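In: Give me a model of this one.
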Amino acid sequence: MPSSNKGAKVSAAEIQSRKIVPVVVVDDAATASELGDAMVRGNLPVAEVTFRTAAAPKAMEIMSSNPELIVGAGTVITAEQVDQAIDCGAQFIVSPGTNIEVIERALELDVPVFPGAVTPSEIMTVLSLGLKTVKFFPASTFGGAAAIKSLSAPFVGVNFMPTGGVSLNNMADYLSLSCIPAVGGSWMVPAAAVNAGEFEKIERLCSEAVAAAAAL
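Out: Here you go, the predicted structure:
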C-alpha cells in the first residue's frame, strides 16, 4: 500500500462512485489529519478541499498523505492554482466556473477536472474541450434538479455534479436523475465541527450520508 496518495491517478468515475463529494473548508491545517481519518472511518473517503482559506494548500498536503483518501482541490479559478494544488497532492480539480485555462492546464497534467457550468453556452464550451461532466453551481440558485433535468434533454450524455444548497433532505431529488452520478455538499463536514475538533460527529454525518445515498 502506498504511503500517500500524492501523484496517484484517479478517474472521474472513481471520484463520483460514492455518490457524494464532500466540500471541505479548512481554517486550520492542524485539523486536516484527523478530519481525513474521520471521513475514511465514515466510509466517505473523498475530500474537495477548497481554496477559500490560507490553510487549504497545507491541508491538501496533509490529507493526501492518507492513502485511503482521495483529495481534490475546489474553488480553483486560475491555472496557477491547478499547479499549486497538484504540488500539494490534489488528485482532481473542481472549479466554480468555466475557465478555459484552468481546464486546459488540468488536462495537460492528466488530472480529472470538473468545471462549473450552468448555462447552455458554458456546457458547450466544456464539451468542446472534451469533457463530459460539469459542476452545476450554485445548484439551488440556478434551479436545482428541475433545471438540470431540462438541460439534460439537449445535452444527452453530459453528467452534472450539483453543489450549493444540496443537503441530506434534497439529495434524492438530484440523485434520482440518471445524468447526476454524484452531488457535492458540505453538510457532513460542517466547518464549525471541523474547527471544534468534533471528528466523531463528522464520522457519524459521513456514515449517515453514505447510507442515505446507498438507499436511493
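
In: going forward, measure contacts and count neighbours with C-alpha atoms only.
Out: Will do.

In: From what I see, Gly74 and Pro57 are in contact.
Out: No. The criterion here is CA atoms under 8 Å, and Gly74 misses it with Pro57 at 10.9 Å.

In: When the two are compared, which one has more neighbours?
Out: With neighbours defined as other CA atoms under 10 Å, Gly74 and Pro57 compare such that Gly74 has more, 28 against 24.

In: Please give the structure of this sequence too, so both can be compared:
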Amino acid sequence: MSVISKLASSLNRRDEAPNKELAAEIAGKNDKKAIAELIDNLSNKNKDIQSDCIKVLYEIGTDKPALISIHINSFIELLSSKNNRLQWGAMTALNAITTEQPEAVYKALPTIIMVADKGSVITNDHCVGILIKLAGIKKFTEDAFDLLIERLKISSTNQLPMYAESALPVINNKNKVLFIKTLTARLPEIEKETKRVRIEKVIKKLQSK
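Out: Below is the predicted model:
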C-alpha cells in the first residue's frame, strides 16, 4: 500500500495524528522506500499532500535523522519554495539532520540565512537551531557562532530568551563575552518581564562561570 494513502489529507483528516503515526511507523521499520515516496510527492500537484509529506519527513528526522539525511538536497531546494509550509518544513528537516550532514548544511548557510531573514518565526527558530548545532562542531564553530550572534541581534524579543537558553551548551570562555554583550544590549527592548528575567538568568549563569 502506498504511504500516500495513509496521509492525513488522504484520510480526510484535518489533524496531524495520522501523519505522526505514519512517521513513527516508517521510522520503526527503517522504511527507506516509503521515505523515497514521500520525497517524490513533495512536488505532488496536491498541496495538501505536499504539506503532509514534509510533516511526515521532518517527524521521521526528529526520531531518526539518519533516515532522511541522504535527501538533504531535496530539503535545501525546498527552501526556495513559494509554499511557506514547505519552506519552514524543509528548515525543520535541515535542523533535524544538521549533525548528520554538517558539511552540506554549512555549505547551504547562505541560502538558509537568506530564507530565515524573510521567513516565518518557525523558519527562524530552526535556522537558529542549525547554527547552534554547527557551533558545537569544532570545524564550523567560529563561522556558525558569528552568524548566531547576528541572528540574536535581530531576532524577535519573544524568541530571544529561547534562543539564548538553547545556545548555552556552545558558549565557552572564548565567546561568552560577546554573547553576554549581545544579550545585554537587547535587554532594554524586552517589554515582557518574564522574558527579560529569562535573559538575565542566562547572563548571570555565564558570568558566574
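
In: Overlay them and tell me the TM-score.
Out: The TM-score (TM-score structural alignment, normalised by the length of the second structure) is 0.32; 114 aligned residues with a CA RMSD of 5.8 Å.

In: ok, which stretches of the first structure are strands?
Out: Secondary structure of the first structure (DSSP state E): strands located at 20-24, 46-50, 70-74, 92-94, 113-114, 133-136, 159-162, 183-185.

In: which one of those is the most hemmed in?
Out: Across those, averaging neighbours per residue (mean count of other CA atoms under 10 Å) puts strand 70-74 on top, at a mean of 29.

In: That one - contacts with which helices or strands?
Out: Contacts defined by 3 or more CA pairs under 8 Å, 6 or more residues apart in numbering; DSSP states H and E place strand 70-74 of the first structure against strand 46-50, helix 56-63, strand 92-94.

In: how about these, which one is nearest Val183 of the first structure?
Out: When those are compared by CA to CA, strand 46-50 sits nearest Val183 of the first structure, at 11.8 Å.

In: and that closest one with strand 70-74, angle?
Out: 30 degrees (axes from the mean of the first three to the mean of the last three CA atoms, to 10 degrees).

In: picking that back up, dump the helices and strands packed on strand 70-74 of the first structure to JSON lines, plus distance to Thr133 of the first structure.
Out: Formatted as JSON lines, these follow (distance: least, CA to CA, whole Å):
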{"stretch": "strand 46-50", "distance to Thr133 of the first structure": "16"}
{"stretch": "helix 56-63", "distance to Thr133 of the first structure": "23"}
{"stretch": "strand 92-94", "distance to Thr133 of the first structure": "11"}
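
In: The ones you listed: which one's closest to Met171 of the first structure?
Out: It's strand 46-50; of these, that one is closest to Met171 of the first structure (CA to CA) at 17.1 Å.

In: Quick one: list the elements packing against that closest one.
Out: strand 20-24, helix 56-63, strand 70-74.

In: Figure out which of those is closest to Val210 of the first structure.
Out: Between Val210 of the first structure and those, the shortest gap by CA to CA is with strand 20-24, which sits at 7.6 Å.
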